[in-house]
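1. this one's sequence-less:
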């Protein structure tokens, strides 16, 4: 088997698009299939800002990781990490400190296979194949325990994953469990799809996503804030992705921040 096909597990469902592969396509990646590309094009006709949402979300993740590094965080748990493209968490963190440790978690088979290939030979980063909605499995996985010391602060990344945890899966309980496992001084970064903005039709997108492997649940600002629990939001609080500590001031009067489509924030455990 060649390197080109190693990332395509035999268990892949070629009939339905997946969220991880859609995101990969929107970011310009190559680990997606015709069904994903067709579905992405359909979504972009319905919501022309879809690619902007993906790009701004990825940029937020980078800034959040670098912020956590500045606060002394050297270990990360990345929930719903997706298919690795340029600028993965371990690349960002280990460029600043080669000893930084990262555990990725995803359930999508292509994301897992490609991540495992990418991380072959890496002592400080690993991929866990698990459902993030089952935190007990994630937190007690052998790879998680090998790399992460939960007696020390951890950077928990829940970037575009909360809206895939449906109400019947108890998203607030899931986030409670992850937060409870972290030591004081830990950080939690969240981005979450919302239908608070008129520019997005969350219900329509949710209906479209039912055709994929991943249903989606848009949530309000108050619901997203609940996911942070008692963590203290750092400045500028809960905003949209492009507005969270941008590297350059946004002085374009035509900028419509609601086009980001996602709430974004970082909280610290007291």
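-> Good, I have the coordinates. All values derive from a computational prediction rather than experimental measurement.
2. going forward, measure contacts between C-alpha atoms and count neighbours the same way
-> Fine.
3. So which residue is dead centre in this protein?
-> The chain has residue 159 as the residue nearest its centroid, 2.8 Å off, counting by CA atoms, centre = their mean.
4. Quick check: that one vs residue 206, distance?
-> Noted for residue 159: a distance of 18 Å to residue 206, by CA to CA, to the nearest Å.
5. next one: residue 105
-> Separation of residue 105 from residue 206 (CA to CA) stands at 23 Å.
6. so the residue nearest to the centre of the chain makes contact with residue 191?
-> Yes. Taking contacts as CA atoms under 8 Å, residue 159 lies within contact range of residue 191: 4.8 Å.
7. okay, and the common contacts of these two?
-> Here residue 159 and residue 191 share the contacting residues residue 57, scored by CA atoms under 8 Å, 6 or more residues apart in numbering.
8. sorry, back to before: looking at residue 105 and residue 206, which one has more neighbours?
-> Taking other CA atoms under 10 Å, residue 105 and residue 206 do not tie; residue 105 has more neighbours (24 against 16).
9. Unless I misread the structure, the more buried one falls within a helix.
-> No. Under the criterion used here (DSSP: H, G, I helix; E, B strand; the rest coil), residue 105 is strand, not part of a helix.
10. Take this one as well and set it beside the first:
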């Protein structure tokens, strides 16, 4: 059973900026409020070009989903999805195939409320209101069973979410719980704020997020690599997300201003 108190705690704290709507604001979406837009403006002023971090993460998500679709994976479970708009998983999948299913999971009630109308016309995708820190409740829920067949390969998508899980909740344990639930041929897509490559901008970003309902915990690159566990990381391995299989026409001299999101994609042997 989902922990109602954990979900209620989000409902009681909706006056501060929310990570999902901050992300939407930086992507140019329309599912955010003035408090998120004001936060995004201040962060952009303090860190010129920081919007590129959010855009690069969405581009990384698209490339990994396309990679998996090309290799026959048709089921996606996105944990901590935010608002599924501006090129999210189901939109990428729908451009490539008619046969797919996507289940989004988020613990922020307004995020879920904004998301459901976006998915009404797409029977192959849905969102549920749940906390990713409760893997047993999520994996055993009827909503998941309606869309995801765990006897077939599943892509676990943890895109820029684990850095919102505090150390006390043991995020590595959560990753392992979801990994254990999927069959060989499944995959893990993961991106995470990295503490080791550019500490100054990372510390500034973390200081800003202390004002929000979703403070962040950046972790070392080695920790991010360890998240993949026994899953086989696909080349080029764990890296800055903009360097993960960039588009062929991407200029070779392109250098993002902040290389603070690392991640990769791995398959279960």
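-> Yep, that arrived. The model shown is predicted, which means the values in this text are computed figures rather than measured ones.
11. returning to that earlier point: would you mind listing the residues in contact with the residue nearest to the centre of structure 1?
-> Residues in contact with residue 159 of structure 1 (CA under 8 Å, 6+ apart) are 57, 61, 78, 79, 80, 81, 189, 190, 191, 192.
12. Tell me how far it lies from residue 6 of structure 1.
-> Separation of residue 159 of structure 1 from residue 6 of structure 1 (CA to CA) stands at 26 Å.
13. go on, residue 62 of structure 1?
-> According to CA to CA, residue 62 of structure 1 and residue 6 of structure 1 sit 27 Å apart.
14. what's the helix or strand for residue 178 of structure 2?
-> helix 171-180 (DSSP states H and E).
15. Mind listing what's buried along that helix?
-> 171, 172, 174, 175, 177, 178, 179 (16 or more other CA atoms under 10 Å).
16. can you give me how far it is from the chain middle?
-> 15 Å (CA atoms, centre = their mean, to the nearest Å).
17. With stretch 37-54 of structure 1 instead?
-> The chain centroid and the centroid of stretch 37-54 of structure 1 are separated by 18 Å under CA atoms, centre = their mean.
18. in it, what's buried?
-> Counting neighbours by 16+ other CA under 10 Å, stretch 37-54 of structure 1 gives 37, 39, 40, 41, 43, 47, 49, 50, 51, 52, 53, 54 as buried.
19. ok, now how distant is the nearest residue to residue 228 of structure 1 once chain neighbours are set aside from residue 247 of structure 1?
-> Closest residue to residue 228 of structure 1 apart from its sequence neighbours, by CA to CA, 6 or more residues apart in numbering: residue 267 at 6.7 Å. Residue 267 of structure 1 sits 19 Å away from residue 247 of structure 1, taking CA to CA as the criterion.
20. can you check residue 119 of structure 1 too?
-> The value you get for residue 119 of structure 1 to residue 247 of structure 1, if CA to CA is used, is 29 Å.
21. okay, those two: which has more neighbours?
-> residue 119 (14 against 11).
22. For the more buried one, which residues are in contact?
-> Residue 119 of structure 1 makes contacts with 125, 126, 127, as judged by CA under 8 Å, 6+ apart.
23. Spatially nearest residue to the second one (excluding sequence neighbours)?
-> Translated: residue 126 of structure 1. residue 103 (5.1 Å).
24. Contacts only, for the one you found.
-> Counting by CA under 8 Å, 6+ apart, residue 103 of structure 1 has contacts 76, 77, 78, 125, 126, 127, 128, 143, 144, 147, 148.
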